[in-house]
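K.L.:
Next come a sequence and a model predicted from it.
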Amino acid sequence: MPFQRVLVIGYVWPEPTSSAAGGHMMQLLHCFVAQGWQVTFASPAKVGEHKADLATLGIAEQTIELNNDSFDRFVGALQPDMVLFDRFMMEEQFGWRVELHCPQAMRVLETCDLQSLRDARQGLLKERLQASGDENDFTALFDISPDILYQHMSEADVTQREVAAIFRCDLSLMISPFESQLLVERFGVPPDLLHDCPLMVEPLPTPPLDFEQRANFVCIGNFRHAPNWDAVLWLKNQVWPRIRKRLPRAELHVYGAYTPPKATALHNPAHGFLVKGWATDALQVVGQARVALAPLRFGAGIKGKLLDAMLCGTPSVTTPWGAEGMRTGDRWPGEIGRSADELAEAAVLLYDHKERWHAAQIQCREHLLAAYAMEHHAQALARRLQQLHANLPQHRRANFIGSMLRHHLHKSTKYFSQWIQSKNQSI
């Protein structure tokens, strides 16, 4: 049977201007539409204020409910050839229903990034801060080995759930090669269950602004994402005061969707720390800045804010975990620091030295062409999905662990969901 119908079950409705996750989802949808596939996007979430207009792409929309057999009737009538689950929570909720009513549908997981890795690193940061009041040097934190990461991840409930969902699906889309390697080498996930699919972009039609046409620093990121909020706090308390001491006329413009009062309270024009809120055009504000700052002390995946900086030809300063999965060899289009002192020194050097800055801008384009070309990755993904669909029975026979996990977990999830539904109906 030809590959025709695709159902995407979203954790949220896509908001490409709010987060890298929303941007990556839109890239996937564009890829599917370009193949001529009939795409339906369904979600149990409320519609956000920055939701993308899917109808303009010819994508059908469907609101669905958790723990409700109305989804069974919907998916049974649709009979998709492929179901893409947006993060493991959606696979837990709807995977057993898809398997029951559409057993031949290929089940694909969009991991976005590994939440279990992000949570483990957040825990490690908390331990580090509790053990030492020093908020400058985090070298030991950034140098933690994959073995230590595995020890912190392996017993966590979220890790067990996330890795189990990866085994249960026919394929998982991985945004970071570091995470693919971690799953294969530490968690025993077969490589043929994974497909590397990073953020995908096309070069901007106009050349980036030059050194003299730019001014100030920029930091951007959705405030609902915990790593971004932590980065803003570290910037405000440690990194920016060091930069401002060296560059007393410079300003830092902080942008982010869903800006909370605790963030706007940090706004301080006297210190050049300006909280701007949501950016209607992120590429415009990043493209006008001379240097992008992303001092991330925990997180996972690859960072949309840093890819946007490359796209705009804006050199960036970040941490080893910020650059993780995005470096080409040892090269980075900017600078990487492990402490507030190193980050500030790197930021000042880039900001003040034209030749150093220009060399970093050239590397921005080189990184884009080498790792994030939309056409290359979209075609590779489409080929992988078509090949998997054509050989699905053999692929599933080879994944005994996934079959076993589906047998046990889906039965317990099924009965728990039916119990919730029955309880809701009796109220």
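P.N.:
Nice, thanks for sending it over.
K.L.:
CA only for contacts and neighbour counts going forward, please
P.N.:
OK.
K.L.:
Kindly provide the distance from P205 to Q361.
P.N.:
P205 sits 16 Å away from Q361 when distances are taken as C-alpha to C-alpha, to the nearest Å.
K.L.:
Mind checking which of those two has more residues around it?
P.N.:
Q361 (24 against 6; other C-alpha atoms under 10 Å).
K.L.:
does the more buried one really touch A309, like I thought?
P.N.:
No: using C-alpha atoms under 8 Å, Q361 is not in contact with A309, being 9.5 Å away.
K.L.:
Show me what the helix ranked longest in the chain packs onto, helices and strands only.
P.N.:
For the chain, the longest helix by residue count, based on DSSP state H, is helix 400-426. In terms of contacts (3 or more C-alpha pairs under 8 Å, 6 or more residues apart in numbering; DSSP states H and E), helix 400-426 is packed against helix 88-101, helix 157-168.
K.L.:
In TSV, list those along with mean neighbour count and distance to E366.
P.N.:
Converted to TSV, those look like this (neighbours: other C-alpha atoms under 10 Å; distance: least, C-alpha to C-alpha, whole Å):
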stretch	mean neighbour count	distance to E366
helix 88-101	20	33
helix 157-168	20	32
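K.L.:
Can you lay out these as TSV showing distance to R118?
P.N.:
Output for the helices and strands packed on helix 400-426, formatted as TSV (distance: least, C-alpha to C-alpha, whole Å):
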stretch	distance to R118
helix 88-101	14
helix 157-168	10
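K.L.:
Against that first model, consider the following:
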Amino acid sequence: MNKKLLIIGFVWPEPRSSAAGSRMMQLISFFQSQQFQITVASACAKSDNAFDLSSIGVEKVAIELNHSSFDDFILKYNPDIVIFDRFMSEEQFGWRVSGQCPNAIKILDTEDLHFLRRTRQQALKDNVEVTHNNLFNETTKREIASIYRCDLSLIISTAEMDLLQDTFKIDSSLLQYLPFLVAPISEVKKQELPSFENRQHFISIGNFRHEPNYNALLYLKDTIWKGIRALLPNAQLHNYGSYASQKVNQLHNEKEGFFVRGFADDVNEVMQQSKVLLAPIRFGAGLKGKLFDAMQNGTPFVSTSVGVEGIVKDIKQDFIGDTPEEFISHSVALYTDTFTWSQQQALGFKILEQQFSKIHFEGEFKDRLLSLVATIKAHRQQNFIGQLLQHHTLQSTKYMSKWIEAKNS
């Protein structure tokens, strides 16, 4: 019988809407290659943008929050491995998994460190620098407690690996660096991509529900785009993204060359049509999926230090704009100079090949899982803080959930 994997999602995977959705589909693909039977479960309402999991042989199960029906479901399914798609999912269901299937290996896919993103967002709002002091907040405590309660946590960025180990002293045995898993791009495919001369306009892209993306869109509209248009009066910026609200659509202004296009059915198509991606991310965490989409499609980009975090060691400062003046200058240079544009495109391919090889990281992850399965008892004994948190969380969350369930019945 095949090994069983249960993925508990805070949301259903939406690979065309978010980097988190693409990341989850990469994990599903990996586990399928390892002959796992896979079920994805979520208490989230259905979405029109959700991937059709049945089309790839993955079962989809709706579950309820604070309801004992989940206990019956997981006991019957009896998974070998359970993946939580972010720490909130582990908070909601982790104690039930431990109670019903104590031998199941629990993996937390952080996607990005939520506490880091929220800390940076608050710092931007307050117009202050991010320091170690303001990293120690309630969200931080919740997310790190979740890391300790799990047997392994997947960390998408080298910067976040360093933060967890150096600042929060989390043992490396609990962490696995697993970035985006990028398939090789052949030289033939590179040559088939549209050239500098056959592309036009700037592009931005991102799920508008995601606060860093909406903030970046406003920053583009209010600050960056005016400066670019002053130097390139005929240039256009086409902004793509899912879940465009009324306040997003109101930013559309054809006279200013600022177009809100909404959901992109094919991100590769719109990327290949465009000359330069603008990604002025002012707060956030993890790796930015839009930059990877751009590099895979040979589309140079301008971003910020926060935007390129996790790949920054190979990004030239010429393509990082942390001030409006820098961002505008780099954007215009990329848009108008063939040599500069071609250099950046080649650098993108190099980054993908040298830092994010799917074959390399899948091999490492496979070896780590095999080791974890073979040593799980000893592994858990060494994680005594996790045992303490598991014990107290199991008790407190259990009775809170039972109270909510009784109240709702």
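P.N.:
Ah, there it is. In this text, all values refer to a predicted model and were calculated from it rather than measured experimentally.
K.L.:
mind checking how far the longest helix of structure 1 is from the chain centre?
P.N.:
Here helix 400-426 of structure 1 is found 28 Å from its chain centre; the criterion is C-alpha atoms, centre = their mean, to the nearest Å.
K.L.:
and if you look at stretch 138-146 of structure 2?
P.N.:
With C-alpha atoms, centre = their mean, you get 18 Å for stretch 138-146 of structure 2.
K.L.:
contacting residues for the equivalent of K398 of structure 2 over in structure 1?
P.N.:
Using TM-score structural alignment, the partner of K398 of structure 2 in structure 1 is K414. Counting by C-alpha atoms under 8 Å, 6 or more residues apart in numbering, K414 of structure 1 touches W96, R97.
K.L.:
Quick check: K414 of structure 1 vs Q79 of structure 1, distance?
P.N.:
Relative to Q79 of structure 1, K414 of structure 1 is positioned 20 Å away (C-alpha to C-alpha).
K.L.:
returning to what we had before: residues shared between the contacts of Q361 and A309 of structure 1?
P.N.:
P315.
K.L.:
And the strands in the stretch 101-250 of structure 2?
P.N.:
Assigned by DSSP state E, counting those that start in this stretch, the stretch 101-250 of structure 2 shows strands spanning 105-109, 152-155, 175-177, 202-205, 237-240.
K.L.:
Reformat those as TSV; add mean neighbour count.
P.N.:
As requested, these are exported to TSV (neighbours: other C-alpha atoms under 10 Å):
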stretch	mean neighbour count
strand 105-109	24
strand 152-155	24
strand 175-177	18
strand 202-205	25
strand 237-240	23
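K.L.:
right, and the ones you listed - which one's nearest V260 of structure 2?
P.N.:
strand 237-240 (4.8 Å; C-alpha to C-alpha).
K.L.:
Report how many residues lie close to I144 of structure 1.
P.N.:
12.
K.L.:
cool, L217 of structure 2 as well?
P.N.:
L217 of structure 2 has 25 nearby residues by other C-alpha under 10 Å.
K.L.:
Just tell me what it corresponds to in structure 1.
P.N.:
In structure 1, L217 of structure 2 lands on V232 (TM-score structural alignment).
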